[in-house]
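Student: Quick one, fold the following:
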Amino acid sequence: MNKMTRRQHAQAQAKTLNPTLWIITVLTAFGLMIAFIAQSHARSAPESFADLAEKLLPAVVNISTTQKVDAAHGQLPQGVPDFFREFFERRGGQMPQQRQRQATSLGSGFVIDAQAGLIVTNNHVIQDAEEIKVILQDNTSLDAELLGKDPKTDIALLKVEKKKGVKLIEVSLGNSDKTRVGDWVVAIGNPFGLGGSVTAGIVSARGRNIQAGPYDDFIQTDASINKGNSGGPLFNLNGDVIGINTAIYSPSGGSVGIGFSVPSNIAKTVIADLQEYGRTRRGWLGVRIQTVSDEIAENLGLEDARGALVTSVAEGGPAEKAKIQKGDVILTFNGKGVSEMRKLPRIVAETEVGKSVPVKVWRKGKIKKLSVKVGELEVAEKNGSVGKPKVTKTSATLKELGLSLGSLNDQLRERFKLPEEASGVVILNVVADGPAAQKGIRAGELIVEVSQKEITSPDEVKKAVKKAKKEKQKSLLLLIDGEEGLRFVAVKLAK
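Tutor: Next comes the predicted model:
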């Protein structure tokens, strides 16, 4: 046999290679090429923010407000900023040599519609202002009127009348949901009255709840934000507004690298309502809710702690009409998952008023599909329907147990100092020397379960007593929630 040359040997080996290896080799090379292209297009920290700042600065404005402070008899009007009130009180509540003066407040804002002269700022910047002035980058001063405000998200919308020769520059609201932790951001505003100040940093966190309102979902940033920055924009590197700078965390009053901005996606809906109606029009469901803890999830048969647990249903509200019940866990609303309790108010608020939407609830170990027609929160607030729970049976007297019961409502919560998350039925009165009294049960405590079944109304307790008597039981097992916490108590049934 003739000896093969090296080239002939290599060709022979190539012919015998497994086709799978060829496919793997090609795919690997293709993957490396894609990774190289992606890396070459990845955005890194810019060498300078100068070009971006030059483009955006003209759209950011200073807000100056004035209000009259009544100093007669050492009194201040409602709405005066806390720092001014503290200054006043430190001086014994006496204003120097005058009965009235002008209090001035400074803040920031930005133009969102140059043609219409629309400017966004914080509600607390213009709150109780008698005069509002907008100062542009070139120090041009324009009078502004308030179109609408929303204290719940701390957003206000202003309108200025354009002067001849004055050109407004606008910026756009971006998609804050695409913002990621670690992204570069730029804040522009009027800190301490020093207009046109630019700071840069990154997004430190998303979805922050700082107890500022019912729809807290703040973007946290370490870009320097100080007093006077309020109402100013937080930009991404595309020049889109992804947040409205609203609050800072600071023991000293100055920036410590923890600032909070209202996400632009929340602001969009609010601004649109303020522009069209002069007020917000939020969706309303008509329920009180609480967090689903791991223990509650386990007891209800949920695989994990998620959703919003309904603790009460407003009488005549959308939830009652949709057959949502106390004890249901709302898992999805309008096709959006409720991963945690505080997500539900925002989802409902952003839903179109009057729209019928699907709702999935967890009830007695099963998912139940319902449909609810969304109401309007502002109308419900005006009518006093918000927080008004549905009352099934207000009270019941059970001689067999020696006590009287009431349905849990706001009046009883206040009377017995019960927490918001309390559930069950309230013990209104305990008969002296009766079966309940002998077991140390007291008025103001709650019956949470009867015979290890959760109860929500006095009628349910009454039915449980009737059933126990029919089955000739001598006692009834109650789960009591009192000052000592939860405890089981077996109460004898009196004849």
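Student: C-alpha only now, for contacts and for neighbours.
Tutor: Noted.
Student: Skipping its backbone neighbours, what lies nearest the residue sitting nearest the centre point of the chain in space?
Tutor: Compute the mean C-alpha point of the chain, and by CA atoms, centre = their mean the closest residue is Tyr215, 2.4 Å away. Once flanking residues are discounted, Tyr215 sits nearest to Arg346: 5.6 Å by CA to CA, 6 or more residues apart in numbering.
Student: Lys149 and Ser407, how far apart?
Tutor: Separation of Lys149 from Ser407 (CA to CA, to the nearest Å): 38 Å.
Student: again, but for Gln8
Tutor: Distance, Gln8 to Ser407, by CA to CA: 94 Å.
Student: Please apply the same query to Thr16.
Tutor: Using CA to CA, one obtains 83 Å as the distance from Thr16 to Ser407.
Student: Counting neighbours, go ahead and name the busier of these two.
Tutor: Neighbours were counted for Thr16 and for Ser407 using other CA atoms under 10 Å; Ser407 has more, 24 against 8.
Student: Any idea how far stretch 465-484 is from the middle of the chain?
Tutor: Offset of stretch 465-484 from its chain centre (CA atoms, centre = their mean, to the nearest Å): 41 Å.
Student: Please identify the buried residues of that stretch?
Tutor: 465, 468-469, 475-476, 478-482 (16 or more other CA atoms under 10 Å).
Student: Please identify which of those residues is nearest to Phe488.
Tutor: Phe488 lies nearest to Leu479 out of the buried residues of stretch 465-484, by CA to CA, at 4.5 Å.
Student: Surely Thr102 touches Val69?
Tutor: One thing to correct before we go on: residue 102 is Gln, not Thr. Yes: under the criterion of CA atoms under 8 Å, Gln102 makes contact with Val69 at 6.0 Å.
Student: Would you do the same for the sequence below? I want to compare the two.
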Amino acid sequence: MKIKKTSFTLTAIALGLSVLTSPLTTMAELPNEVAGTTLPTLAPMLEKVLPAVVSINVEGKEQNTVRNQNIPEEFRFFFGDDFFGNRGGSIPRQFKGMGSGVIINAQKGYILTNNHVIDKADKITVILQDGRELKGKVVGTDTQSDVALVQVENPKNLTEISIADSDKLRIGDFTVAVGNPFGLGQTVTSGIVSALGRSTGSDSGTYENYIQTDAAVNRGNSGGPLINLNGELIGINTAIISPSGGNAGIAFAIPSNMANNLVQQIIEFGEVRRGVLGIKGGELNADLAKAFNIDAQQGAFISEVLPNSAAAKAGLKAGDVITELNGQRIRSFAELRAKIATSGAGKKFELTYLRDGKAEKTEVTLQADDFVNSGETSTNNMLPALEGASLTNSKEGIEIEKIEKNSPAAQSGLKVGDVIVGINRQPIKTLKDLRNALDEKPSAIALNVKRGQNNFYLLVQ
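Tutor: The predicted structure is shown next:
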């Protein structure tokens, strides 16, 4: 479970809940009905859903970086693996972890979980509610959305969960979280939808469009389902905000629509083929709304439309504010970014936007992420040293078309016309190749850059 630490000071208040019974009344004698009315219970729904929830145990190796103080950092890459005894001056360390998951296809044995649950795992063991242990393998992942698809070997007698339309959720809807907190085994907690379209404000380049809930979620709940009272999947529990490391009533789940979009791409293509709208922007605030005569308080403000992009072809312009996507309200730029980025290339949307105080609509068809030639946020945020560089695929590799003055890219030593042709001795030709290489999370990053007739390595991390 990802834990977002905060500096909030919280006061704990213990609330007591008692059942008025006589001293001789046992739990077995408590009535199922009161005055002829059946008492409310989630038990019938959970009896159908719980077999679809699994625990996931993982084992693997991760690299611990060791430093040779006699070698300057900028030269360490060139000494190679043998000098340090292994790649990049790191030593492997065994680790074990645990998490949760949910079966979304019983016939094929597909299990939806978080990427951080199975990241770097060499061995994945899936434990079913009935105690069976099955060997799992990773089908595909999306690190930026923290989604992973696992498949178990020889799937038999499995139960799958139904997937709800998470776009129909409302604040106040009841939620139920199921998972394996602290390795205790299958555990159920309940709450409500506290907020929608949430972002934690992370600068890690992840796509965040979370459902916030106050259902108790703790370590080990990661990857487990958040469900509605119909027993349908509405989200995948992925992170909490907690000053203490335990449940504080603020948990975040990836919406089921967002996770399902990614999973279907993984199943069909073996990878995520991210769609791109081709805009830059930020959150709408009161000052922007006043300056642009916008009668709205929430939305995605467009500061720039990239040339020849899907947005440009749809007629969007700088200064527009996107307020709806397929009739669903857009609360923030982060929410729009997450929904677009987790939809596949070629997908069509109807966008509602405000321009000069008037609402307009347009249809847009997303382009593949290889199109992006200016400030591709998903790549730049993965590698901060490229922030401020406009990148495009060329015949030789990834060419730098523009660099913002005093940007991290400029400070890294990159120049307009440079072509990135490799990373850590691995040849790359496209933005997609670079992204895949960075997904491996190397402990050190050296870009192989071609500048004119010269080739050199640029150590950026």
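Student: Overlay the chains and give the TM-score.
Tutor: The TM-score (TM-score structural alignment, normalised by the length of structure 2) is 0.62; 331 aligned residues with a CA RMSD of 3.5 Å.
Student: returning to that earlier point: among Gln102 and Val69 of structure 1, which residue is more densely surrounded?
Tutor: Neighbours were counted for Gln102 of structure 1 and for Val69 using other CA under 10 Å; Val69 has more, 17 against 12.
Student: The more buried one: what secondary structure?
Tutor: Classification of Val69 of structure 1 by DSSP: H, G, I helix; E, B strand; the rest coil places it in strand.
Student: Same check on Tyr457 of structure 2?
Tutor: Criterion first, three-state DSSP; result for Tyr457 of structure 2: strand.
Student: What ranges does the stretch 301-450 of structure 1 have for its strands?
Tutor: With strands called from DSSP state E, counting those that start in this stretch, the stretch 301-450 of structure 1 shows them at 308-313, 329-333, 336-337, 356-363, 366-373, 375-376, 395-398, 403-407, 425-430, 446-450.
Student: with structure 2 superposed, average distance for the third one?
Tutor: Strand 336-337 of structure 1: mean distance to aligned residues in structure 2 after superposition is 5.4 Å, counting by mean CA distance after the TM-score superposition for structure 1.
Student: isn't Ser190 of structure 2 right up against Pro225?
Tutor: No: with contact defined as CA under 8 Å, Ser190 of structure 2 does not count as touching Pro225 (11.7 Å).
Student: Between the two, tell me which one has more neighbours.
Tutor: For Ser190 of structure 2 versus Pro225, neighbours defined as other CA under 10 Å are more numerous around Pro225 (32 against 19).
Student: how about Val150 of structure 2, what's its match in structure 1?
Tutor: Correspondence of Val150 of structure 2 to structure 1, assessed by TM-score structural alignment: Leu158.
Student: Run a quick neighbour tally on the nearest residue to Thr351 of structure 1 once chain neighbours are set aside.
Tutor: Spatial nearest neighbour of Thr351 of structure 1, excluding adjacent residues (CA to CA, 6+ apart): Gly283 at 5.5 Å. Neighbour count for Gly283 of structure 1, taken as other CA under 10 Å: 23.
Student: Now which residue in structure 2 aligns to Gly283 of structure 1?
Tutor: Correspondence of Gly283 of structure 1 to structure 2, assessed by TM-score structural alignment: Gly275.
Student: Just list what the helix or strand containing its match packs against, helices and strands only.
Tutor: Per DSSP states H and E: Gly275 of structure 2 is located in strand 275-276. Applying 3 or more CA pairs under 8 Å, 6 or more residues apart in numbering; DSSP states H and E, one finds that strand 275-276 of structure 2 makes contact with helix 333-341, strand 367-368.
Student: what does the first one rub up against?
Tutor: This means helix 333-341 of structure 2. 197-199, 207-209, 258, 274-277, 281-284, 299-301, 330 (CA atoms under 8 Å, 6 or more residues apart in numbering).
Student: can I get the helices and strands packed on strand 275-276 of structure 2 in JSON lines with mean neighbour count?
Tutor: Below are those laid out as JSON lines (neighbours: other CA atoms under 10 Å):
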{"stretch": "helix 333-341", "mean neighbour count": "22"}
{"stretch": "strand 367-368", "mean neighbour count": "20"}
